[in-house]
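Undergrad: Need coordinates for the following:
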Amino acid sequence: MSRAVFLFNHDAAHQVAHLAPVAGAMARLHPGVETLVAYASGAVRAQIENLIRPEDAARINWQELSLPRVIAGATRMLDKVAPATRLARLRFHLALFSSSHAVVSTERTCLRIKQRLDPDTAPLFIRVPHGTGDRSVTFHPDHRRFDLSLVAGPKMKEQLVANGVDPAKIEVTGYSKFEGIDLHARPDFFSNGRPTFVYNPHFDPHLSSWYDTGPELLRWFASEAGQAYNMIFAPHVMLFRKAIHISPEYKVGRVRPEIPEEVLAASNILIDIDGPRLFDMSYMLGADGYIGDASSQIYEFLVRPRPVFLLDPNGALGSQGETALPFLRTGERVESASGLVSALARWDAIGERYRPEQKRLIAHTFALSETPASERAANAIAAAVARREGGAPCG
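TA: Okay, the predicted model is just below:
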């Protein structure tokens, strides 16, 4: 029997929702291929099982990517500067991957396995991107080394091809994270009738607005004037995992500012830096407007078009332009907290102005279909394995 390994090698849960539904669909639709989920921790497994049907979970073979205590202790200390534990898991469990027919992952660190294996006997390496963003790091040269990429829509396929990925190694299968989520939901976290804005800064020290402007912006929302609005502070989950962030892409390192003390008690501000709602789109669906910078979550927010404000204090986003970063066409770009505050007074009109472009870009980003994205992806994986093995897909 062929085996497809679904690799969940990240300790944070922000990538799980992009791949878990595909693993569930694979186990359900293709019993002729063993579906094995290799996971980093019990918490990650719990998150996976929370996102798939119980009967699908029962069909899956599970393997924790555990490490000997001495190795785990040493790599944890190194994780502050590099993904040492993730890389150690891959090397320690090399036999699992080498005996499989496909390795399906959301991130490119899995390619470290590929370089250690004989190309003639190595499994297929299949990528399901975690997000649909536009940043240049999304198109790392390593992506050309995947045997297959399963992307959300035409936009990402075009961008990958423009960056040298063979079109024959790309299939548009949709965005599986949307499955099981009511995209019309409007969760209300304040119950006071005021407009609510979600602030979603990235962790990259060059592109993120948090380092130069974020604390000042939160202080304004906590002030008397800011009480006219609600604020959900929902940063990228990796922002508060480290005190110092280094951007390999831009060769920049910075110390992350803390959340101001006076903000913590503000009744109109909800702060969540590591909770499960960061991953299930609750905050994106519950906000009237979005404030952000480089996070691909802007596309999840815009699945229902609404006002967008892009906070760009050092001009890092604007300098790249709308061709490189299409999301810059979806909202108002401002360079300071005071500029953002002024723009907020016109938030509804700004939303109307950008809505046509938001709808166009979202239609280009997500390929919706009556067949769920997870099933389309599972079918593509089964077909790829069958081609590799020289037979018909096992269903």
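
Undergrad: Going by C-alpha atoms from here, please, whenever you check contacts or count neighbours.
TA: Fine.

Undergrad: Once you drop chain neighbours, what's closest to residue 329?
TA: residue 322 (6.4 Å; C-alpha to C-alpha, 6 or more residues apart in numbering).

Undergrad: Go ahead and report the secondary structure state at that neighbour.
TA: Under the three-state scheme (DSSP: H, G, I helix; E, B strand; the rest coil), residue 322 adopts helix.

Undergrad: quick one: it from residue 333, how far?
TA: Using C-alpha to C-alpha, to the nearest Å, we find residue 322 at a distance of 11 Å from residue 333.

Undergrad: more crowded one of those two?
TA: Remark: of residue 322 and residue 333, residue 333 carries more neighbours, 23 against 14, as counted by other C-alpha atoms under 10 Å.

Undergrad: State the helix or strand in which that one lies.
TA: Following DSSP states H and E, one finds residue 333 within strand 332-334.

Undergrad: what packs against that strand?
TA: strand 308-311 (3 or more C-alpha pairs under 8 Å, 6 or more residues apart in numbering; DSSP states H and E).

Undergrad: C-terminal to the longest helix seen in the chain, which secondary structure element comes first?
TA: Scanning the chain for the helix with the most residues, using DSSP state H, yields helix 347-365. Counting by DSSP H and E, the next helix or strand C-terminal to helix 347-365 is helix 373-389.

Undergrad: Now the second one, please; I'll put the structures next to each other:
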Amino acid sequence: MNIAFLYIAEPYQCYHGASLALALEAYAGVHVVNYYNFPETQEHLKRISRAMDAPEPEMRFLERSFSIKMHEAAKRLDRVKLMLLRQNAEELNQYDALVATEYTAGILRKLGVTRPKLILVLHGAGDRLVDDEALMRDFDFILLPGPKVEQYSLQKNLVRQGHYATVGLPRMDVCAAMQQDYPVGLFSNANPFVLYNAHCKRKLSSLQRFMPALFKGFQAQSRYNLVVAPHIKTFHKSLGMKTRFMKRYNAPTIHVDTYSDRLIDMTYTAHADIYVGDVSSQVYEFLVKPRPCVFLNPSGVNWRNNPHFLHWNLGEVVEQPEEVMPAIMRAHAVHARYRPLQEKLVKESLGDPVLGASKRGALAIMRFMKQRDG
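TA: As a prediction, this is how the structure comes out:
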């Protein structure tokens, strides 16, 4: 059985699929090829295989025309994805199964990729409404992270019985295998750090409204350090402008990370003392070990009883920049009231047990493929 894994976006995607690919290749007669878009993804795939004590995977850089390269240089990355899929469709059509970690791959059927079964690995376990989630219906089989997403997907008719499995988040296996060390060397003191994880989309992000208050507030106290670690996609379309803008906020007690591996390998979520964010699903990865959270509502959204903001029930929610530092300072004092729900929602979001999703997912895919052949 020949299976292709497709990483069409930034290297962070391979942390959601690589361990699943390794688990599949452990089956007799299964051959996996990893196709990637960003050159840096190759080193991340090698890093993951080493951490999981597995052979180096087979990797292929997606072929691209001169026109695609020109669009890449102009940072038209969404258009590049579609062009890459179109150019590589003939080669991808040779496989028995094609596994992707984002919805965009659902358009492959319209591009003539008819032979392989299209398999989707949902790469987040959050609550946010995603614009293109309807593309889930174009996949033959889907791996879901937990009961919460399963229930939602069934209610919206995004999945159908016999064509999905709820297995957990393979990414958690990768990060457990890596056993990231505490990020030393960022600060000259030994204070714990607060993680600020803003969403990459401007209309959803709290970065512009709340970063000045965080910058001022953390310089005026001596209890915590601050790691500013927005989603890595924040910086890939700005021709370096956002990176330069954010670096202005570096200070003795503030570290702004715009490029390191720590943005995607769970180093920060594993070791932070408090989580501050808006709508990123990384909060559930942070809460595998229950800890205080503060959520930022820059637009004054009416979030209560809205399932797309369910995680905002797991910590204090603030709407005004001047409220954020007091909320951080009392976060530990009020954490007890949020901890029971944190533990409950982590199980519903990531499954129980959290670890083992890669092997469970591989088994589910093998069963599905054999049923198809049978």
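
Undergrad: correct me, but the residue nearest to residue 329 of the first structure touches residue 328?
TA: Yes. Taking C-alpha atoms under 8 Å as the definition, residue 322 of the first structure is a contact partner of residue 328 at 5.5 Å.

Undergrad: Give the residues shared as contacts by those two.
TA: Counting by C-alpha atoms under 8 Å, 6 or more residues apart in numbering, no residue touches both residue 322 of the first structure and residue 328.

Undergrad: ok, average deviation of the strand holding residue 333 of the first structure from the second structure?
TA: Superposing on the second structure places strand 332-334 of the first structure at an average distance of 0.3 Å from its equivalents, by mean C-alpha distance after the TM-score superposition for the first structure.

Undergrad: And the helices in the stretch 201-350 of the first structure, which stretches?
TA: Here the stretch 201-350 of the first structure has its helices, by DSSP state H, counting those that start in this stretch, at 214-222, 261-264, 282-286, 297-301, 321-324, 337-344, 347-365.

Undergrad: Run through who's touching the fourth one.
TA: Outside helix 297-301 of the first structure, the residues that touch it by C-alpha under 8 Å, 6+ apart are 131-133, 200, 281, 284-285, 290, 292, 327, 362.

Undergrad: ok, those residues vs residue 269 of the first structure, which is closest?
TA: Nearest to residue 269 of the first structure among those is residue 200, at 13.3 Å by C-alpha to C-alpha.

Undergrad: Near that closest one, how many other residues are there?
TA: By the measure other C-alpha under 10 Å, the count of residues near residue 200 of the first structure is 28.

Undergrad: Which residue in the second structure aligns with it?
TA: Applying TM-score structural alignment, one finds that residue 200 of the first structure aligns to residue 197 in the second structure.

Undergrad: pretty sure that match contacts residue 281?
TA: No. Contact criterion C-alpha under 8 Å: residue 197 of the second structure and residue 281 do not qualify, at 9.9 Å.

Undergrad: any idea how far the match of residue 200 of the first structure is from residue 270 of the second structure?
TA: Shown here: residue 197 of the second structure relative to residue 270 of the second structure, a distance of 13 Å by C-alpha to C-alpha.

Undergrad: can you check residue 100 of the second structure too?
TA: Applying C-alpha to C-alpha, the value for residue 100 of the second structure to residue 270 of the second structure is 26 Å.

Undergrad: again with residue 192 of the second structure
TA: Computed with C-alpha to C-alpha, the distance linking residue 192 of the second structure and residue 270 of the second structure is 12 Å.

Undergrad: If you count surrounding residues, which of the two has more?
TA: For residue 192 of the second structure versus residue 270, neighbours defined as other C-alpha under 10 Å are more numerous around residue 270 (19 against 15).

Undergrad: Show the contacting residues for that one.
TA: Residue 270 of the second structure touches 180, 286, counting by C-alpha under 8 Å, 6+ apart.

Undergrad: so what corresponds to it in the first structure?
TA: For residue 270 of the second structure, the residue aligned by TM-score structural alignment is residue 285.

Undergrad: what number of residues lie near residue 76 of the first structure?
TA: 14.

Undergrad: okay if I get the contacts of helix 297-301 of the first structure as a markdown table plus distance to residue 116 of the first structure?
TA: Putting the contacts of helix 297-301 of the first structure into a markdown table (distance: C-alpha to C-alpha, whole Å) gives the following:
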| residue | distance to residue 116 of the first structure |
| --- | --- |
| 131 | 28 |
| 132 | 29 |
| 133 | 30 |
| 200 | 38 |
| 281 | 38 |
| 284 | 41 |
| 285 | 43 |
| 290 | 43 |
| 292 | 39 |
| 327 | 38 |
| 362 | 39 |
